[in-house]
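Engineer: The amino acid sequence is not available; the structure is as follows:
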């Protein structure tokens, strides 16, 4: 079965580039990876910005802003409940697992993610820097107490839904994700910049890297001497930006496991 899978992948247009990525990466370790929504699509979580995604139904500047949350939390929670429904029960895919395997092999030092789905951690990755927070928890806007997002009420209609409140002070709970109008956590930016400064190769996986400040990282890595490698389904603005040394366009769930396997094998030989 394994042989059949390899034979199928050898017919992909991107297959000849695998060894180029392996050689570039093996020569300049460690790897730091920037991930976006594209890595979780194979887990069944749609890209919010794509056709049919969450932002097609809910204007993010309206529903995902702190001002809207404070003005009408029940309305914003209508969007949040749909968001949680898309993430509920989803598991890491082979792409997440491949990155975790690279970290375990001490070839990957950090993952910087724009995702809020907690799937990198579920896959076993330890050094995960979250730019947009984590949807696994809720936090009280008053006392700061945290609780699990698994306890979000599942009432069917907004009419009978009340936004969750804190058990300690009865104030509103908000997911520990970054809304429009909130700054990216300083500690996350600081950790990301340190990781970029120390990396030899910077992979960009499942993101166009257009959203700031994550969008500044490929250029920062390149200017620091790292090789920048893009792994996306299609061309993005990064592809021809001048900061990208190599692009592979295909499904990350096919590419990443093969890359991880070949890179671990290559580096184990010294």
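Structural biologist: Everything's here; your move. It should be emphasised that the depicted structure is a prediction, and the values quoted were computed from it without experimental measurement.

Engineer: C-alpha from now on. contacts and neighbour counts both.
Structural biologist: Will do.

Engineer: which residues does the closest residue to residue 50 other than its chain neighbours contact?
Structural biologist: Leaving aside its chain neighbours, residue 50 sits nearest to residue 56 (7.8 Å; criterion: CA to CA, 6 or more residues apart in numbering). Counting by CA atoms under 8 Å, 6 or more residues apart in numbering, residue 56 touches 48, 49, 50.

Engineer: Pull out the buried positions in the helix ranked longest in the chain.
Structural biologist: Looking across the chain with DSSP state H, the single longest helix is helix 252-268. Within helix 252-268, the residues that count as buried by 16 or more other CA atoms under 10 Å are 252, 253, 255, 256, 257, 258, 259, 260, 262, 263, 264.

Engineer: Could you do stretch 222-232 as well?
Structural biologist: Applying 16+ other CA under 10 Å to stretch 222-232 flags 222, 226, 227, 228, 229, 230, 231, 232 as buried.

Engineer: Kindly report the same for stretch 18-36.
Structural biologist: Buried residues in stretch 18-36, counted by 16+ other CA under 10 Å: 18, 21-22, 24-26, 28-36.

Engineer: One more: stretch 139-153?
Structural biologist: 139, 140, 141, 146, 147, 149.

Engineer: Take this one as well and set it beside the first:
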């Protein structure tokens, strides 16, 4: 069912939230656009300005590694200035109220943690851009260390095993994190309300979680400015601004 207007959509969503015992939100880039972080596919999005660098290219090409880090540091003022929006704060309110056991996100911006979610309860399918990891041994590095090395001699290698260091994100062609996928699957299978928020639902395998939840008996709500291929299966579709849609739930 597609909400005819924002007010009726919010009222129905409120009823569904009140009736639910276990809510699992699944968030995409759309929830962070009001925080100043551009999404990927929309006009002006990141991928309209820069071609994504696949993982195998990052591994094989020093030039690609330098370009990847140049882009990341160019975005640093944007990420550093971003604060949780109304959508983040609304979900954090439901988390504190005990309605949400954990959140599944495609986002890499760390804003759910900043909004009040315990890091242990944020399942990051695509990693986190606020720190770095060695792609060989997995050692973590803070971005200040990477920036110093990068300014001195280009993209750094790990001090422990000499493999390349990249942001702790999942690039195209890179294996999805097993533990995050396992936890997301389990959450989708055991909730009674699944909220897909700000995701185009076209990036797989992450896009499979809404239908997994639906097939396991959960109510499915999709909140996104643009239509998705899964709208026809949802119990409620709200095609309005995410901050305006979830704003009434901040502090509840």
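Structural biologist: Nice, I can see it. What you see is a predicted model; the values in this text were computed from it and never measured.

Engineer: Just the TM-score for the two chains, thanks.
Structural biologist: With the length set by TM-score structural alignment, normalised by the length of structure 2, the two chains reach a TM-score of 0.88; 245 aligned residues with a CA RMSD of 2.4 Å.

Engineer: circling back to that earlier point, for the contacts of residue 56 of structure 1, which single residue is the most surrounded?
Structural biologist: residue 48 (17 neighbours; other CA atoms under 10 Å).

Engineer: mind checking how far that one is from residue 82 of structure 1?
Structural biologist: Look at residue 48 of structure 1 and residue 82 of structure 1: by CA to CA, to the nearest Å, they are 11 Å apart.

Engineer: how about the strands of the stretch 151-252 of structure 2, start to end?
Structural biologist: Taking DSSP state E, counting those that start in this stretch as the criterion, the stretch 151-252 of structure 2 carries its strands at 165-169, 193-197, 219-223, 236-238.

Engineer: Now distance to residue 63 of structure 2 too, for those, in TSV please.
Structural biologist: Shown next, in TSV, are those (distance: least, CA to CA, whole Å):
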stretch	distance to residue 63 of structure 2
strand 165-169	13
strand 193-197	36
strand 219-223	39
strand 236-238	43
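
Engineer: Which among those is found nearest to residue 4 of structure 2?
Structural biologist: Of all the strands of the stretch 151-252 of structure 2, it is strand 236-238 that lies closest to residue 4 of structure 2, at 8.3 Å by CA to CA.

Engineer: how distant is that closest one from the center of its chain?
Structural biologist: 20 Å (CA atoms, centre = their mean, to the nearest Å).

Engineer: buried residues in that strand?
Structural biologist: Quick answer for strand 236-238 of structure 2 (16+ other CA under 10 Å): 236, 237, 238.

Engineer: Longest strand in structure 1, by number of residues?
Structural biologist: If you go by DSSP state E, structure 1 has its longest strand at strand 133-140.

Engineer: gap between stretch 34-48 of structure 2 and the chain center?
Structural biologist: 13 Å.

Engineer: Structure 2: helices as residue ranges?
Structural biologist: 6-19, 46-49, 55-60, 62-74, 76-81, 86-96, 111-115, 143-153, 178-189, 209-215, 242-246.

Engineer: So which of those helices has the densest surroundings on average?
Structural biologist: helix 86-96 (a mean of 23; mean count of other CA atoms under 10 Å).

Engineer: Residue in structure 1 paired with residue 189 of structure 2?
Structural biologist: Using TM-score structural alignment, the partner of residue 189 of structure 2 in structure 1 is residue 197.

Engineer: looking at it, its match is touching residue 224, isn't it?
Structural biologist: Yes: counting by CA atoms under 8 Å, residue 197 of structure 1 does reach residue 224; the two are 6.5 Å apart.

Engineer: Would you enumerate the residues in contact with residue 78 of structure 2?
Structural biologist: Per CA under 8 Å, 6+ apart, neighbours of residue 78 of structure 2: 36, 37.

Engineer: any idea how far residue 106 of structure 2 is from it?
Structural biologist: 18 Å.

Engineer: List the contacts of residue 67 of structure 1.
Structural biologist: residue 181.

Engineer: Identify the residue of structure 2 aligned to it.
Structural biologist: Per TM-score structural alignment, residue 67 of structure 1 is aligned with residue 57.

Engineer: same deal with residue 124 of structure 1?
Structural biologist: Match for residue 124 of structure 1 (TM-score structural alignment): residue 116.

Engineer: Residue 36 of structure 2: which of the helices of structure 2 is closest?
Structural biologist: Per CA to CA, nearest to residue 36 of structure 2 of these: helix 76-81, 6.8 Å.

Engineer: Can you state the mean residue-to-residue distance of that closest one versus structure 1?
Structural biologist: Aligned to structure 1 and superposed, helix 76-81 of structure 2 gives a mean residue distance of 3.1 Å (mean CA distance after the TM-score superposition for structure 1).

Engineer: Distance from the chain centre to that helix, please.
Structural biologist: Counting by CA atoms, centre = their mean, helix 76-81 of structure 2 comes out at 16 Å from the chain centroid.

Engineer: so what's the alignment partner in structure 2 of residue 181 of structure 1 up against?
Structural biologist: Taking TM-score structural alignment, the alignment pairs residue 181 of structure 1 with residue 173 from structure 2. Shown in contact with residue 173 of structure 2 (CA under 8 Å, 6+ apart): 54, 55, 56.

Engineer: hmm, which of those residues are common to structure 1?
Structural biologist: Retained in structure 1 (both residues aligned by TM-score structural alignment, their matches' CA atoms under 8 Å) from the contacts of residue 173 of structure 2: 55, 56.
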